[in-house]
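K.L.:
generate coordinates for the sequence data below:
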Amino acid sequence: MIDYKNIKVIGFDADDTLWVNETYFREAEQEFVKLLRDYETPNKIDQELFKMEIQNLDLYGYGVKAFTLSMIESALDLSNYNVSSKTIEAILNIGKTMINKPVDLLEGVEDVLKQVSKTHRLIVATKGDLLDQERKLEKSGLTKYFHHIEVLSDKKEANYSNLLKHLDVKPSEFLMIGNSLKSDVLPLVNIGAQAIHVPFHTTWAHEEVTEKETNGKSYKTISSIIDILKLIK
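P.N.:
Next up is the predicted model:
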């Protein structure tokens, strides 16, 4: 039985933990496939776009802007540089549409934050584009529940260790809640913190982990963020 009585600070991932995000990327990929269908099969277009995103991670990081640049680069590659300026404009518009999407809170999120903010210090620990994440947080109406908001360039053990040092919190006093085993759970468990996994129905392939990576790791998985209220008093 995992015990949370020593937890002082609770971190929440943002995208697909507090609000819908990955769904919009899947929709954008479908639009991209339609634009490029004269050049390649849908499966090949998907594969090449994913490869381009991974290749560009170190340069562009995460988020909609990085994704849009990777779509443009993929379009040039897949079309052997024959893609029209009109198609490039359409790709830019896909990115703009994503940025302007409403912030659709997941069920129970605000109730959970309202309750646990009475007993714990809450933070957001997310990755992505700073401007975009700040915009989404503002639109969400949730900022009042958080003591600190951190937009990380990545979510590896070193990133979390630095964040906890900055917050002056021991790993044993910190709990992270998120939808990604790779980004929100395993790095925390590895540095001696606690983590709760709340799966989202859609996961980016880059965030998937193998059974071997999760073997012997101590964390809890819940089906809905509302279940946190049963665990944290």
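
K.L.:
could you use CA atoms for every contact and neighbour count after this?
P.N.:
Noted.

K.L.:
show me where the chain has strands.
P.N.:
9-12, 121-127, 148-152, 174-178, 194-197, 220-221 (DSSP state E).

K.L.:
including distance to residue 86, could those go into CSV?
P.N.:
Compiled in CSV, the strands of the chain are given as follows (distance: least, CA to CA, whole Å):
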stretch, distance to residue 86
strand 9-12, 40
strand 121-127, 31
strand 148-152, 34
strand 174-178, 39
strand 194-197, 42
strand 220-221, 46
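
K.L.:
of the ones you listed, which is nearest residue 40?
P.N.:
Residue 40 lies closest, by CA to CA, to one member of these: strand 121-127, at 31.8 Å.

K.L.:
in terms of secondary structure, what does that closest one contact?
P.N.:
strand 9-12, strand 148-152 (3 or more CA pairs under 8 Å, 6 or more residues apart in numbering; DSSP states H and E).

K.L.:
any residues touching that strand, and which ones?
P.N.:
Contacts with strand 121-127, where a contact means CA atoms under 8 Å, 6 or more residues apart in numbering, come from 8-15, 62-63, 116, 145-155.

K.L.:
what sits against the nearest residue to residue 173 once chain neighbours are set aside?
P.N.:
Leaving out its chain neighbours, the residue that sits closest to residue 173 by CA to CA, 6 or more residues apart in numbering is residue 7, at 4.2 Å. Shown in contact with residue 7 (CA under 8 Å, 6+ apart): 120, 172-175.

K.L.:
before we go on, could you also do this sequence so I can check it against the first one:
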Amino acid sequence: MAKNLTIIAFDADDTLWHNERFFRITQERFAALLTDFTDPDHLMERLLAAEKRNLGHYGFGIKGFVLSMIETAIEVTGEKVPAAVISELLAAGREMLEHPIDLLPHARETVEDMARDHRILLITKGDLLDQERKLAQSGLGDLFDAVEIVSHKTRPVYERIFSRHGEGATHAMMIGNSLRSDVVPAIEAGGWGVHVPHGLTWEIERADAPEEAPRYRRIDSLAGLPDLVAEID
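P.N.:
Got it, this is the predicted structure:
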């Protein structure tokens, strides 16, 4: 067993498998449906504002995204959005909930490698049923010692999870693509935060990298994680 790290925790969406690209595809479809009512840039601004406004009501995930699209469509059309457009948006949401899981490069071998000497956690947020579906279809489920699907990723959440499953945050590392959700709060809790950038990042998940934090690291892909862990241990 490694001396310094006992828990290695992974984010799911856009860390282990693709996710954001399906939102981008649906946003393009949304823009096409409303092209006669407003310009695309203004529409995306209104949609983002609705998503931010609704996070406290619907949480993270596809269902909240669809409701925010419908709300935005009602707003930009002055409550005259055709029923056919609403129907199309609902259909787009159902398609997103059924999209196949496509693992990111090095995901399986990296998790398998880390599982040899560490307790492995999956910490993700979003809709419970959708996250459970994606994990089941990913083929990675059996590799995790525990799975935590949470409403928000904050310092207290990480503190509780790392204490519940191990010796606390000081012996834990969180790996993910979101600086705001995966890296910064894990470091604030006392753990290591490892940023693995993804080409597509939701605006709400953007944050400045904590470059001055001693426990912050950045790797270009999951392939670099074993060497990083070996260096820290």
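
K.L.:
rewinding a little: same list (the strands of the first structure) but as a markdown table, adding mean neighbour count.
P.N.:
A markdown table is the format used below for the strands of the first structure (neighbours: other CA atoms under 10 Å):
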| stretch | mean neighbour count |
| --- | --- |
| strand 9-12 | 22 |
| strand 121-127 | 21 |
| strand 148-152 | 16 |
| strand 174-178 | 24 |
| strand 194-197 | 25 |
| strand 220-221 | 15 |
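
K.L.:
how about the residue located most distally from the centre of the first structure, nearest residue that isn't a chain neighbour?
P.N.:
For the first structure, the largest distance from the centre (CA atoms, centre = their mean) belongs to residue 82, which lies 33.6 Å off. Among residues not flanking residue 82 of the first structure along the chain, residue 76 sits closest, at 7.0 Å (CA to CA, 6+ apart).

K.L.:
the one you found touches residue 84, doesn't it?
P.N.:
No: using CA atoms under 8 Å, residue 76 of the first structure is not in contact with residue 84; the gap is 9.3 Å.

K.L.:
more neighbours, those two?
P.N.:
With neighbours defined as other CA atoms under 10 Å, residue 76 of the first structure and residue 84 compare such that residue 76 has more, 16 against 12.

K.L.:
alignment lookup: residue 12 of the first structure to the second structure.
P.N.:
Taking TM-score structural alignment, the alignment pairs residue 12 of the first structure with residue 10 from the second structure.

K.L.:
which part of the first structure matches stretch 44-57 of the second structure?
P.N.:
With TM-score structural alignment applied, stretch 44-57 of the second structure matches the range 46-59 in the first structure.

K.L.:
what comes up buried for that stretch?
P.N.:
46, 48-50, 52-53, 56 (16 or more other CA atoms under 10 Å).

K.L.:
top helix in the second structure by residue count?
P.N.:
helix 40-58 (DSSP state H).

K.L.:
what's the average distance of it to the first structure?
P.N.:
With mean CA distance after the TM-score superposition for the first structure, helix 40-58 of the second structure departs from the first structure by a mean of 0.3 Å once superposed.

K.L.:
now the helices for the first structure?
P.N.:
22-36, 42-60, 64-78, 85-99, 109-116, 130-140, 157-167, 186-190, 211-214, 228-231.

K.L.:
which one of those lies nearest to residue 199 of the first structure?
P.N.:
helix 22-36 (12.1 Å).

K.L.:
the second structure: which residue goes with residue 227 of the first structure?
P.N.:
Counting by TM-score structural alignment, the partner of residue 227 of the first structure is residue 224.

K.L.:
could you find the closest non-adjacent residue to the equivalent of residue 196 of the second structure over in the first structure?
P.N.:
Aligned counterpart of residue 196 of the second structure in the first structure: residue 198 (TM-score structural alignment). Using CA to CA, 6+ apart and skipping the chain neighbours, the partner closest in space to residue 198 of the first structure is residue 179 (4.7 Å).

K.L.:
count of residues packed around the one you found?
P.N.:
Considering only other CA under 10 Å, residue 179 of the first structure is surrounded by 27 other residues.
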